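*Asks:* Next input, structure requested:
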Amino acid sequence: MKLSEYLKTLERGGKSAFARKIGAHASDLSDWCSGDRSIPAHYCPAIERASNGSVSRIDCRPNDWQVYWPELAQSSTSTREVGND
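*Replies:* So this is what the prediction gives:
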């Protein structure tokens, strides 16, 4: 799920609370959701945790997540191989 979609599910004031939870500012969230700025990689694990996995690190950085978290590529390959039995 995209971060922007997840934030729409939060109650009033949830965006600010979410920003505080991940150590960012609400304006950062706005910039990331609008596409004005990419989500910095160091925020992605915190976003994944704070959203209880609804927004994954892969969702946050769909074009280069493999560079930052190659172990996710290895685990998804293993999962695909197991599923093909």
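*Asks:* make it CA atoms for all contacts and neighbour counts henceforth
*Replies:* Will do.
*Asks:* Assign the closest residue to R61 other than its chain neighbours to helix, strand or coil.
*Replies:* Nearest residue to R61 in three dimensions, chain neighbours excluded: I39, at 7.0 Å (Cα to Cα, 6 or more residues apart in numbering). Here I39 is coil, with the state taken from DSSP: H, G, I helix; E, B strand; the rest coil.
*Asks:* One more, so I can put them side by side:
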Amino acid sequence: MELREYIRPLEDEDLEAFALRVGTTVGHLRNVAYGTRVASAALARQIEIETGGQVPVSVTRPKDWHLIWDGCLNQVVNERAIVGQSGAAPNGAPAETVKLGEARHAS
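*Replies:* This next block holds a predicted model:
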């Protein structure tokens, strides 16, 4: 989904709240949505997170999204490896241990 499609139906207060959650202003968000500005890598990633993946990085950063995504994937792998070393996730959920080149769930 395009960012403009995502924000179009939002009421003003919902749009303001969304902009705050992704760390920008409504004006800049609209500029990104309508193509007059390019989202920073951080903003593009935050938009993807806050939209639950409905507006992926590949939409807001079409020319270099793969570089951003690869960096995010490496961060997730590193975070999961750290959680796996401690034996439990901070929120009490089952720990998932991920090592480079191998994924397995702790039992």
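*Asks:* if we can go back for a sec, residues in contact with the residue nearest to R61 of structure 1?
*Replies:* I39 of structure 1 sits next to W32, C60, R61 when contact means Cα atoms under 8 Å, 6 or more residues apart in numbering.
*Asks:* S16 of structure 1: which of these is nearest?
*Replies:* W32 (14.0 Å; Cα to Cα).
*Asks:* if we can go back for a sec, for the residue nearest to R61 of structure 1, give its distance to Q74 of structure 1.
*Replies:* Look at I39 of structure 1 and Q74 of structure 1: by Cα to Cα, to the nearest Å, they are 23 Å apart.
*Asks:* coming back round to it: what about the contacts of I39 of structure 1, which are in helices?
*Replies:* Mapping those onto helices (DSSP state H) picks out W32, C60.
*Asks:* Is it possible to get TSV of the contacts of I39 of structure 1 that adds neighbour count and distance to A26 of structure 1?
*Replies:* As requested, the contacts of I39 of structure 1 are exported to TSV (neighbours: other Cα atoms under 10 Å; distance: Cα to Cα, whole Å):
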residue	neighbour count	distance to A26 of structure 1
W32	17	10
C60	24	16
R61	18	19
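*Asks:* A26 of structure 1 matches what in structure 2?
*Replies:* Correspondence of A26 of structure 1 to structure 2, assessed by TM-score structural alignment: V26.
*Asks:* what's the burial count for its match?
*Replies:* For V26 of structure 2, the neighbour count with other Cα atoms under 10 Å is 17.
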